[in-house]
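# whatever this is, show me its structure:
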Amino acid sequence: MPHVVTENCTGCRFTDCVTVCPVSCFHGDDDRVYIDPVACIDCGACVPLCPVAAISEDLNLTDDRLEWIEINADKASALPVVREKQAPFPGAEARRASVAGRA
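All right, here's what the predicted structure looks like:
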């Protein structure tokens, strides 16, 4: 099953994940990235590179996060592919620190 970018990416947009994707399945807008479920080969290479734990396998999503499957599919099909690392948004480092503090 494909991986899904969840709400933790919103406002951060760390893009370390896109640099290891062998099939360029990440697409982005002005706020975050999404994974194209058709292109994703479920390799999982992106998961450990996300510093805010925003990427999950779709089978591992809790019921309250299932909406992200459809959001990723809808958004990815309409947005450009992101293949290169981009600068994270202001405030993203604070979110990274917050997530690291919960680990």
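# switch to C-alpha atoms for all contacts and neighbour counts from now on
Will do.
# looking at this, Arg95 is in a helix?
Yes - counting by DSSP: H, G, I helix; E, B strand; the rest coil, Arg95 is found in a helix.
# ok, and the closest non-adjacent residue to it?
Closest residue to Arg95 apart from its sequence neighbours, by CA to CA, 6 or more residues apart in numbering: Val52 at 6.8 Å.
# kindly report the same for Ala87.
Closest to Ala87 by CA to CA, 6+ apart is Phe14, at 7.1 Å.
# I figured that neighbour was touching Pro51, is that so?
Yes - if you go by CA atoms under 8 Å, Phe14 and Pro51 touch, sitting 7.5 Å apart.
# to compare against the first, here's the next sequence to fold:
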Amino acid sequence: MTFVVTENCIKCKFTDCVEVCPVDCFYEGENMLVIHPDECIDCGVCVPECPADAIFSDAEPQATAHWLEVNRKYADLWPNLTGKKPPLPNADAENGRQGKANELSPLPASEDVA
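Here you go, the predicted model:
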């Protein structure tokens, strides 16, 4: 089993979940995080830490085959994230907004420019 990041993470990208992950299995895209399903140890510590309630066990109906494939695909393409970062600027407004699936960016996270 594994945990899967789903649609509500898009345009939020809270990283509270990343901070508690004991195996560093989160990967960062431009506007979403994903979990590498082959690295996740199914501990579940990330679930209660997600302010967007966007992480589900692959045994739950919210973690559809589509979202499992999104996590698998982009975890192989995006950089690994091992610590907490600020969420996206409008994360609070985006949290809970329906219909964000088509807004997923395939681009990896870019380095913050100071």
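# let me see the TM-score of these two.
Superposed pair, TM-score by TM-score structural alignment, normalised by the length of structure 1: 0.87. Supporting alignment: 97 aligned residues with a CA RMSD of 1.6 Å.
# which residues does the stretch of helix or strand Glu69 of structure 2 belongs to contact?
Using DSSP states H and E, Glu69 of structure 2 sits in helix 65-75. Contact with helix 65-75 of structure 2 is made by 4-7, 26-29, 34-37, 58, 106, as judged by CA atoms under 8 Å, 6 or more residues apart in numbering.
# between those residues, which is nearest Thr82 of structure 2?
Distance to Thr82 of structure 2, by CA to CA, is smallest for Phe26 among the contacts of helix 65-75 of structure 2, at 7.1 Å.
# now the strands for structure 1?
Using DSSP state E, the strands of structure 1 run over 3-5, 26-28, 33-35, 55-57.
# now those strands in a markdown table, with mean neighbour count and distance to Arg83 of structure 1?
Output for the strands of structure 1, formatted as a markdown table (neighbours: other CA atoms under 10 Å; distance: least, CA to CA, whole Å):
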| stretch | mean neighbour count | distance to Arg83 of structure 1 |
| --- | --- | --- |
| strand 3-5 | 27 | 15 |
| strand 26-28 | 22 | 7 |
| strand 33-35 | 29 | 11 |
| strand 55-57 | 19 | 17 |
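# quick check, Met1 of structure 1 in contact with Glu57.
Yes - if you go by CA under 8 Å, Met1 of structure 1 and Glu57 touch, sitting 6.9 Å apart.
# mutual contacts of those two, please.
In contact with both Met1 of structure 1 and Glu57: Asp42, using CA under 8 Å, 6+ apart.
# pull out the buried residues from stretch 38-53 of structure 2.
Within stretch 38-53 of structure 2, the residues that count as buried by 16 or more other CA atoms under 10 Å are 40, 44, 46-47, 49-53.
# burial of Pro90 of structure 1, as a residue count?
Pro90 of structure 1 has 11 neighbours, counted by other CA atoms under 10 Å.
# tell me how many other residues crowd the closest residue to Cys12 of structure 1 other than its chain neighbours.
Leaving aside its sequence neighbours, Cys12 of structure 1 sits nearest to Ala92 (CA to CA, 6+ apart; 4.5 Å). By other CA under 10 Å, 19 other residues sit near Ala92 of structure 1.
# fine by me, we can end here.
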